[in-house]
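In: this one's structure only:
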């Protein structure tokens, strides 16, 4: 049986460019859809967050207004899995040797904590060094920013990937609030970004990196991950 580590933000807010805070966290669809698909495929899934404790779903990701007609479905899935969501591993306790892949769940929360977390950087460095799959989704690629080589160069410089685009941030209405945009920061650090039209399903593969553009790409990302893991 393959083992996958899903990493979720541990914060309940997002600090804007003006210093104010908005409720945030992980995006429920990006946990619910991959988790369901992977467990149904017989893959063992563990959860982790920076300090352990129960991660907070972005309130918008639980409603029809914020997440579309399936919002309540994702809210129910989160409630039904409150036992595992209530006790994720602290990232400081994660050993990459225990897993075959990691999936970084999005939402604005990762911009607040995963992007700067030293244990996030250590875990990613270990996975990359071991040639294991790293699968960031939507705002999850913000977590990639935590990993650097000795000397300060970004670990994933030159990688081709995707993530939540500037266009999607603008259409979501959060671009003016944001202290920085995921697409801009990834490009500035040296990533090669491949995106499609806003809200389209887009998966980009580059070696052991499999990335998804947005919440709509959650199922496709999980499918690619399952295919890779079951092929071995």
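Out: Yep, that arrived. Remember, it's a predicted structure, so these values are computed and weren't measured experimentally.
In: C-alpha only now, for contacts and for neighbours.
Out: Fine.
In: can you pull out the helices in this protein?
Out: Using DSSP state H, the helices of the chain run over residues 28-40, 64-67, 71-80, 82-85, 109-112, 118-129, 166-172, 182-189, 218-231.
In: Nearest to residue 140, out of these?
Out: Closest to residue 140 of the helices of the chain is helix 109-112 (Cα to Cα; 6.2 Å).
In: next, the one to line up against it:
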């Protein structure tokens, strides 16, 4: 069966705010349900391994509750990218959460793993702040993965709307554009996802399941 690797942040502090952050659990749980319903296997990796900090769990989200109940052991002991073989995966999915803004861009082993999955014919995906991990993914020929491709992510306007423009270490939309991405987006917090030559990205949490659907379509 096809296999998707969810990449998770290991960063748990929201700058100097005193607030906790981590990977945004619904942005994994809802896509995971889409993949599962299509017969895909699911695995996890994180920047430093072990138990990744979590954010975004809300009462009444039964999909997320079921996901956590069935994957607790895997989430408690995630491997690091340097221990994994890219040949084992058909896609890598960078999950969001504000923590990604601090550790995804400099996660060299994770970026190398994503580039190898892509160059073997797989799909690279990300949603919301997850595309922070794409900023420094470089292909063998030295080209940034996002260069010349349609890409979406949490927008500068959305960051401003949640009051964190001066907290995050950089503006994600601007960083992707600087790498040559053709940044594309919808209105704040509306579902929006785009696929371009096996690169699939979504704008915000509402787009997470759609990203999974597009990943599956890219490999169909």
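Out: Received the coordinates, thanks. All values derive from a computational prediction rather than experimental measurement.
In: Tell me which of the helices of the first structure is the most buried.
Out: For those, the largest average neighbour count (mean count of other Cα atoms under 10 Å) is found in helix 109-112, namely a mean of 27.
In: mean shift between it and the second structure?
Out: Taken over the aligned residues, the distance from helix 109-112 of the first structure to the second structure averages 1.2 Å (mean Cα distance after the TM-score superposition for the first structure).
In: what number of residues lie near the closest residue to residue 89 of the first structure other than its chain neighbours?
Out: Here the nearest residue to residue 89 of the first structure in space, its sequence neighbours aside, is residue 48; by Cα to Cα, 6 or more residues apart in numbering that works out to 4.4 Å. Counted by other Cα atoms under 10 Å, the residues lying close to residue 48 of the first structure total 26.
In: Kindly report the same for the one 5 residues further on.
Out: Residue 53 of the first structure has 15 neighbouring residues, counting by other Cα under 10 Å.
In: Just give me the match in the second structure for it.
Out: Mapped onto the second structure by TM-score structural alignment, residue 53 of the first structure lines up with residue 50.
In: Same list (the helices of the first structure) but as TSV, adding distance to residue 100 of the first structure.
Out: Converted to TSV, the helices of the first structure look like this (distance: least, Cα to Cα, whole Å):
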stretch	distance to residue 100 of the first structure
helix 28-40	13
helix 64-67	30
helix 71-80	24
helix 82-85	20
helix 109-112	22
helix 118-129	9
helix 166-172	31
helix 182-189	25
helix 218-231	8
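In: circling back: surely the match of residue 53 of the first structure touches residue 77?
Out: Yes - because the distance of 4.2 Å satisfies Cα atoms under 8 Å, residue 50 of the second structure is recorded as touching residue 77.
In: hey, what's in contact with both of those two?
Out: Residues touching both residue 50 of the second structure and residue 77 by Cα atoms under 8 Å, 6 or more residues apart in numbering: none at all.
In: Figure out which of the helices of the first structure is closest to residue 1 of the first structure.
Out: helix 218-231 (8.7 Å).
In: Contacts only, for residue 164 of the first structure.
Out: Counting by Cα under 8 Å, 6+ apart, residue 164 of the first structure touches 138-139, 182-183, 213-214.
In: 6 Å instead?
Out: 138-139, 213-214 (Cα atoms under 6 Å, 6 or more residues apart in numbering).
In: The nearest residue to it once chain neighbours are set aside: how many residues sit nearby?
Out: Sequence neighbours aside, residue 138 is the residue nearest to residue 164 of the first structure in space, at 4.6 Å (criterion: Cα to Cα, 6+ apart). Number of residues near residue 138 of the first structure (other Cα under 10 Å) recorded here: 26.
In: So residue 138 of the first structure sits against residue 216, correct?
Out: No - using Cα atoms under 6 Å, residue 138 of the first structure makes no contact with residue 216, being 9.0 Å away.
In: circling back: which residue in the second structure aligns with the residue nearest to residue 164 of the first structure?
Out: By TM-score structural alignment, residue 138 of the first structure lines up with residue 128.
In: Can you give me the distance of its match to residue 96 of the second structure?
Out: 5 Å (Cα to Cα, to the nearest Å).
In: And the match of residue 53 of the first structure, how close does it get to residue 44 of the second structure?
Out: Distance of residue 50 of the second structure to residue 44 of the second structure, computed by Cα to Cα: 10 Å.
In: Touching both of the two, which residues are there?
Out: With Cα under 6 Å, 6+ apart as the test, residue 50 of the second structure and residue 44 both reach residue 78.
In: Which residue lies nearest the spatial centre of the second structure?
Out: In the second structure, the centroid-proximal residue (Cα atoms, centre = their mean) is residue 94; its distance is 2.0 Å.
In: Give the equivalent position in the first structure for it.
Out: Matched to the first structure by TM-score structural alignment, residue 94 of the second structure sits across from residue 104.
In: Mind listing residues that contact stretch 109-122 of the first structure?
Out: By Cα under 6 Å, 6+ apart, stretch 109-122 of the first structure touches 9, 11, 14, 24-26, 91-92, 142-143, 145-147.
In: so how far does stretch 170-186 of the first structure reach from one end to the other?
Out: 17 Å.
In: Can you report how many residues lie near residue 98 of the first structure?
Out: Residue 98 of the first structure has 11 neighbours, counted by other Cα under 10 Å.
In: can you pull the contacts of the closest residue to it other than its chain neighbours?
Out: Excluding the flanking residues, the one nearest residue 98 of the first structure by Cα to Cα, 6+ apart is residue 3, at 7.3 Å. The neighbourhood of residue 3 of the first structure, defined by Cα under 6 Å, 6+ apart, consists of 44-45, 99-100.
In: Which of those residues are buried, as a ChimeraX select command?
Out: Buried residues among those (16 or more other Cα atoms under 10 Å), as a ChimeraX selection:
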select :45,99,100
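In: possible to save the contacts of residue 3 of the first structure as JSON lines with distance to residue 131 of the first structure?
Out: Listed next are those as JSON lines, based on distance: Cα to Cα, whole Å:
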{"residue": "44", "distance to residue 131 of the first structure": "19"}
{"residue": "45", "distance to residue 131 of the first structure": "19"}
{"residue": "99", "distance to residue 131 of the first structure": "11"}
{"residue": "100", "distance to residue 131 of the first structure": "9"}
